[in-house]
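A.B. asks: Quick check, what structure comes out for this input:
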Amino acid sequence: MSGAAMTYSVMPSPIGPLTLVARDGTLVAVLMEGHRRPPVAESAWGDRVDDAHPDATRQLREYFDGGRTDFQLPLAPEGTDFQRAVWAALQDIEYGHTTSYGELALRVGRPGASRAVGAAVGRNPISIVVPCHRVIGADGTLTGYAGGEDRKRYLLDMERDGRLL
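C.D. replies: Just a heads-up that it's a prediction; the model follows:
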């Protein structure tokens, strides 16, 4: 799949501009401005188009407007088998809920590998859609987030406040 051309677009959001990178209609990255360790190099983004992935743009807008709690999008995150297993487990964390790195390590069958899980979470290329912001420290503290702790807090507060009870 790496031979296909990529395109990208930038959409506004309450946490700043989001860059959506797609390959043949499949989302490969959602990056925030100032994203630490971006998993997809800017030189690989391809051509900028008005809307590289209209479904992702629409669903992200619905999420930020409080009308969407999960995403239904074709995804193609690139990473190791272990990283992809961690990213799949992230998608099982329900809207408005959090889990710890240790709990996530248990979910992927690697108890005691919370540091490795943390590294994989930090390399998640599809922010928000693959909800790495829902992973917190075992003591409840907000730990590391490629988009910055303020954005992580915003997303968690937004989900908590908008959660359907």
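A.B. asks: going forward, measure contacts and count neighbours with C-alpha atoms only.
C.D. replies: OK.
A.B. asks: what's whichever helix or strand Val21 is part of packed up against?
C.D. replies: Assessed by DSSP states H and E, Val21 sits inside strand 18-23. The contact analysis (3 or more Cα pairs under 8 Å, 6 or more residues apart in numbering; DSSP states H and E) places strand 18-23 against strand 6-11, strand 26-32.
A.B. asks: okay if I get these as JSON lines plus distance to Ile128 and mean neighbour count?
C.D. replies: Formatted as JSON lines, the helices and strands packed on strand 18-23 follow (distance: least, Cα to Cα, whole Å; neighbours: other Cα atoms under 10 Å):
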{"stretch": "strand 6-11", "distance to Ile128": "14", "mean neighbour count": "20"}
{"stretch": "strand 26-32", "distance to Ile128": "8", "mean neighbour count": "24"}
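A.B. asks: to compare against the first, here's another:
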Amino acid sequence: MSLQTAFYKTPIGTAKIIGDENGIQSITVLDEDFSGNLDTVNTKVPYYLQDCITQLEQYFSGERVNFDLKLNPQGTTFQKKVWEELLNIPFNKTRTYLEQSKALGDVKAIRAVASANGKNPIWIIIPCHRVIGSDGSLTGYAGGIWRKKWLLAHENPVKQQSLF
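C.D. replies: Presented below is the predicted three-dimensional model:
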């Protein structure tokens, strides 16, 4: 079966989801608005992409902290190893690029790890947004720093409350 595409409107843009019966190959968030009627598109989503949309809806509504989807990202062996390790970063936690390199067993691979992190084809579900600079800065995110900041704030259970 050929790859299928579905679109889902999120608070940070329209998610473009590509996959087939072998799993989700990519999720990217588009900067431009999707010109089609998303409600119409979503009713025709292949069954193997429907669960992804359901789980993304749950994530954005605050009901889901872990994803349970069949993933099939396309990349080199090294990239896939980096992406697998990203899945070990818990919800509402961050890890530095150095810590990520250490977890992969090679401190000297920090640049290669950062590069592979930036090529993650399955945004949000493979949580590359949870990797930050050693000084705590929100360095690099293919979707833009504002999206990384939004996702990390969304995952933080401590919401700023007004004093008045």
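A.B. asks: so what number do they get for TM-score?
C.D. replies: In this superposition the chains share a TM-score of 0.85, using TM-score structural alignment, normalised by the length of structure 2; 148 aligned residues with a Cα RMSD of 1.8 Å.
A.B. asks: what's the matching range in structure 2 for the strand holding Val21 of structure 1?
C.D. replies: Strand 18-23 of structure 1 corresponds to residues 15-20 in structure 2, going by TM-score structural alignment.
A.B. asks: Show me what the matching stretch is in contact with.
C.D. replies: The contact list for stretch 15-20 of structure 2 (Cα atoms under 8 Å, 6 or more residues apart in numbering) reads 1-9, 24-30, 48-49, 72.
A.B. asks: quick check: longest helix of structure 2.
C.D. replies: As assigned by DSSP state H, the longest helix anywhere in structure 2 is helix 47-60.
A.B. asks: Excluding sequence neighbours, find me the nearest residue to Ser134 of structure 1.
C.D. replies: Careful, residue 134 of structure 1 is Arg and not Ser. Thr98 (4.6 Å; Cα to Cα, 6 or more residues apart in numbering).
A.B. asks: ok, now which ones touch the equivalent of that neighbour over in structure 2?
C.D. replies: Thr98 of structure 1 maps onto Thr94 of structure 2 when the alignment is built from TM-score structural alignment. The contact partners of Thr94 of structure 2, by Cα under 8 Å, 6+ apart, come to 130-132.
A.B. asks: Out of the residues you listed, which is nearest to Phe67 of structure 2?
C.D. replies: Arg130 (14.9 Å; Cα to Cα).
A.B. asks: Excluding residues flanking it in the chain, which one is nearest the most centrally placed residue in structure 1?
C.D. replies: Geometric centre of structure 1, nearest residue: Ser127, 1.9 Å, by Cα atoms, centre = their mean. In this structure, Ser127 of structure 1 finds its nearest non-sequential neighbour in Val30, 5.2 Å apart by Cα to Cα, 6+ apart.
A.B. asks: The one you found and Asn124 touch, don't they?
C.D. replies: No - the pair Val30 of structure 1 / Asn124 is not scored as a contact, 9.3 Å apart, by Cα atoms under 8 Å.
A.B. asks: What lies in contact with stretch 84-92 of structure 2?
C.D. replies: 65-66, 95, 100, 103-104, 126-128, 130, 152, 155-157.
A.B. asks: Now list the buried members of the residues you listed.
C.D. replies: Buried members of these, counted by 16 or more other Cα atoms under 10 Å: 95, 100, 104, 126-128, 130, 152, 155.
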